[in-house]
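Peer 1: Give the three-dimensional model of this entry:
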Amino acid sequence: MSMTLMAQTPAVAGGGELNVYNWGEYINPDVLKKFEKDTGIKVNLSTYASNEEMLAKIQSGATGYDVVFPSVHMQDIMAKLDLLEKTDINQYEGFKNIDPSFLRAKSDPNGEYCLPYAWGTVGIFYNRKVLGKDVTGWKDLLATVKEKNLKITLLDDMREVLAVGLILNGYKVNSTDPEELQKAAATVTEMKPYVASFTYNSRPMVQAGDVAAAHFFVGAMVDVFGNEADLGYVIPEEGATMYQEDVCVLKSAPNKENAKKFLEFYTQPEVVALNVSQQTNGTANVPARTMTPEKIRDSKEINPPAETMTRLQIFEDLGAKIRVVDRVWTKVKTAE
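Peer 2: From the prediction side, this is the model:
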C-alpha cells in the first residue's frame, strides 16, 4: 500500500480508503503508512493551514473528507454546526490511555466524539547567533530587537497574535472587552516596524538568520534539536497560549467505519510515540510519553513543568463576539 498525498480534493470514496484532512506536516507519514499496513486501508492526505480554512472548506460543501483535526475551540464550533459524528471512542479499550484532563472540548466532555491528538505551546523560536543571546520572553525579545534593529515574524493568525498583545497587557486571551482588545492591538501595532511578515512559514527564515525570531509553535523544537548551538525555543515568561487538536470524524464522512478504526489505531501508545518522535508535540496518551526519545521526554519546552503550565491559556469559542476580535485584527493588519 502507498500513501497518496493530495493537494486539495479528496479521492472518490471507496470501501478501502480513508481521507485524512490535517494541518500541513502535522502527522508523521510513517504513522499513516503503519495504518495502511495494519488495516489494508489506503490513506489519502490533504492539508490545511488554519482552523478557519478547514471549516470554510467543509461549510462550502466539500465532501469526501473523513477525519479532521480541529483545535478544541474549533471542535466546539463544529459541534454547534452539527458537523461531527459521534464515534463513542471513549468506549474503546485503548481510551484508558488518555489523560482525562485533555478532554477540554465543552461540547464533548466525555470523549464521545473526538480523541485528543496533540498539544503544545505557542512561543518564540529564535536564532541566538543573530540575537547574541537567549531570550526569556516577549519583552526581552522586543528590547533586543529594537536595540539591534532586527526583524521578527508573527503568525498570520488573528487570535494568536492578539493573544500576545492581551498577555503583555495582563489580560486573558479569550477577552472580548473592546478596551482590552484595543490595548492589545496597540501593543502589537507598536511591534510592526520590527515585523518582517505575518506568516506560518517562518522556520526557514529563523534557521537562515533572515529574521532573529518567530512567533511559532513548539513543533519548531525539531529544528532546535537539529542545531542546538544556534537555535532555541522559549515559552515566554509573561505567559503563552497552548493549543490542542483532537481527531474528529465528520458527519459527512463517506468512510465512517474506517475513520473510527483510525481513532482506535491512534490510541496505541507506540503509534502515538512514533508521531511525537517526529512532531515534537505533547500528547494526552500517558503510556506514549515514556516511549518517546529521551530528548523529547525530558524537554521542558515540550513537556513543561507544572509552574509553566499555570501560565498557559487555551482558546475558547467566542461565539458571535468573534466579530469584535475580527474588527480589531483588521486594524492591526492594515496599520502603517
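Peer 1: When you work out contacts or count neighbours from here on, use the C-alpha atoms and nothing else.
Peer 2: Will do.
Peer 1: So which bits of the strand or helix carrying residue 328 are buried?
Peer 2: Using DSSP states H and E, residue 328 maps to helix 322-334. Residues of helix 322-334 classed as buried: 325, 328-329, 332 (neighbour count, 16 or more other Cα atoms under 10 Å).
Peer 1: Second input sequence below; structure requested for side-by-side comparison:
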Amino acid sequence: MSSILKPTRRTALKLLGGSAAALAAPHVIRSAWAAGGVLNVTTYDKFLPQEFLDKFQKDTGIEVRVRLTDDQGKQYNLLTAEGANPSTDICTVAGHRYSQFIASKLLQPLDTGRIANWKNLNTAYQDAPWARVDGNLWGLPVLSGYEGLARNVDQVKDAPSWEIMFDPQYKAQTSYIVSDFLTIAMQYLGHDGDFVSYEGKPEVAQKAVNEARDLLIKHKDMVRKYYDAASEVQQMFVNEDIYLAHSWSGAAAKLIMDGHPIQVSVPKEGTFGFCYTLNVVNNAPNAENAYKLLDAILASPEVGAAMTRQSGYSSTINGVGDLLNEREKLALTLPQEEVERIVFFSSVNRDMKNEMIDRATTEVKAA
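Peer 2: Model (predicted):
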C-alpha cells in the first residue's frame, strides 16, 4: 500500500493552478486554498471513516485531503523537511512519540476551548498525564490499544490479577511476548514498568528490572511458548494449546469477533497502552478547519463507533459502547474502571527503558 494517496484529476487541476505565475507564488496558492475551505490530514488507513468525511465536507464545504501514512517516523521526517511551511494541517501521533515532535516544534498546543464537544471525550483521556507536556495538551486522543490478559473463558472463569499467569494449575498453558510482559511483571511487583520515575536513577531501575526478569525465569515452566507475532498467540488459543496469555488488545479482539471463547481484561495491577491522537501542525495553513474537524469527530458517538469498528482499536469517545452489539462490546470496549487502570506509554526515559528491557529479554530467553 502506498503511504500517500494519489491525487485525483480534480486536485491535480487545483495544484496546477492554470498559470506559470501561480507556480512561481506558492504562498498565494496557500492563501487561496485556506480561503476556499481545504483541510490536509495525514493519518493511518481506516482511522477516519469515509462516510464521516463525506458528511463533514457536505456540512462545512471544506474539502478534506487525506494522505495515508504507515509510520510515525515518516510523518516526522516530512514535517521536519517542510519546516515553517507545512503541507499538512493535522497529523496523527502516538502519545509516547510526543517529545520528538514537540521538541522539533512540529505541533501546536491544543486549544480545547475551540472544541465545543471536548466534554464528549472519555474523562480518562481529557487531561491524562501522558498527553500533557510542558504544561500543554497536544492532541485529541481518538483511538487506543492496550496490553491485556486474554483467557479462554471455558477454561479460566476469572482472572482479577496478573498472578494467574504464575498459577501452577495452568503450567505450560500460558504465553507472552517477553519484552512486553517484563514491564507488566514490573507493575505486578509494584515497580514502574514505564520507567518514568526512574529518570536519573539507573540503579533503582536496574534492580526493578532484575526482579521482574528473575520472576519470569523462575516460572518459565508456565510458558508454552514465547511469541512475537499476533498470529502466533491467536493460533495457540484456537488450537487450545494455551488458556492464558498476555496479548495486545487487537489480537484478542480478532479472536472474539471470530466467535472464539476469549475475553480480554485489565487486571487490578494495571497495564500499559498507547493512544493515537490527531494533532494540529505548527503553522498549519488551515488551522481553523482543523479544529472544525476535531470538534466534528467528538460531536456524536456514531463517529467513534465507526472508527473503532473499522480500525480495531478502542474508541476514546463517550457513548460508543452503547452503539455496539454484544460481541463488539466484548472485543472493543472495557469497563470504565479497567480503562482507568491503563498507563499510557510516556515518552520520558525511553532510552533507559529500551536498553534494560532488551538486555533482560535476552537473559530470560537464554535461561
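Peer 1: can you tell me which residues contact the spatially most central residue of structure 2?
Peer 2: In structure 2, the residue lying closest to the centroid (Cα atoms, centre = their mean) is residue 275, at 3.2 Å. Residue 275 of structure 2 sits next to 94-95, 141-145, 344 when contact means Cα atoms under 8 Å, 6 or more residues apart in numbering.
Peer 1: Now the counterpart of it in structure 1. Nearest residue, chain neighbours left out?
Peer 2: Residue 275 of structure 2 maps onto residue 244 in structure 1, with residues paired by TM-score structural alignment. Excluding the flanking residues, the one nearest residue 244 of structure 1 by Cα to Cα, 6 or more residues apart in numbering is residue 119, at 4.1 Å.
Peer 1: Need the three-state assignment for the one you found.
Peer 2: What DSSP: H, G, I helix; E, B strand; the rest coil gives for residue 119 of structure 1 is strand.
Peer 1: repeat for residue 313 of structure 1
Peer 2: Applying three-state DSSP: residue 313 of structure 1 is strand.
Peer 1: How much space separates the residue nearest to the centre of structure 2 from residue 311 of structure 2?
Peer 2: 13 Å (Cα to Cα, to the nearest Å).
Peer 1: any idea where the strands of the stretch 201-336 of structure 1 begin and end?
Peer 2: Using DSSP state E, counting those that start in this stretch, the strands of the stretch 201-336 of structure 1 run over 213-217, 231-234, 240-249, 312-314.
Peer 1: Against structure 2, what's the mean shift for the longest one, could you check?
Peer 2: Between strand 240-249 of structure 1 and the aligned residues of structure 2, the post-superposition mean distance stands at 2.5 Å (mean Cα distance after the TM-score superposition for structure 1).
Peer 1: The shortest one now?
Peer 2: When structure 2 is overlaid, strand 312-314 of structure 1 sits 3.2 Å from its aligned residues on average, using mean Cα distance after the TM-score superposition for structure 1.
Peer 1: before we move on, what about the second one?
Peer 2: In the superposition against structure 2, strand 231-234 of structure 1 averages 1.9 Å from its aligned positions (mean Cα distance after the TM-score superposition for structure 1).
Peer 1: Need the contact partners of that strand.
Peer 2: Strand 231-234 of structure 1 is contacted from outside by 123-129, 134-137, 207, 218, 220-221, 223-224, 301, using Cα under 8 Å, 6+ apart.
Peer 1: now the helices for the stretch 51-200 of structure 2?
Peer 2: 72-82, 98-103, 123-126, 178-188 (DSSP state H, counting those that start in this stretch).
Peer 1: Go through the contacts of residue 275 of structure 2 and name the one nearest residue 269 of structure 2.
Peer 2: Using Cα to Cα, residue 344 is the member of these that lies nearest residue 269 of structure 2, at 14.1 Å.
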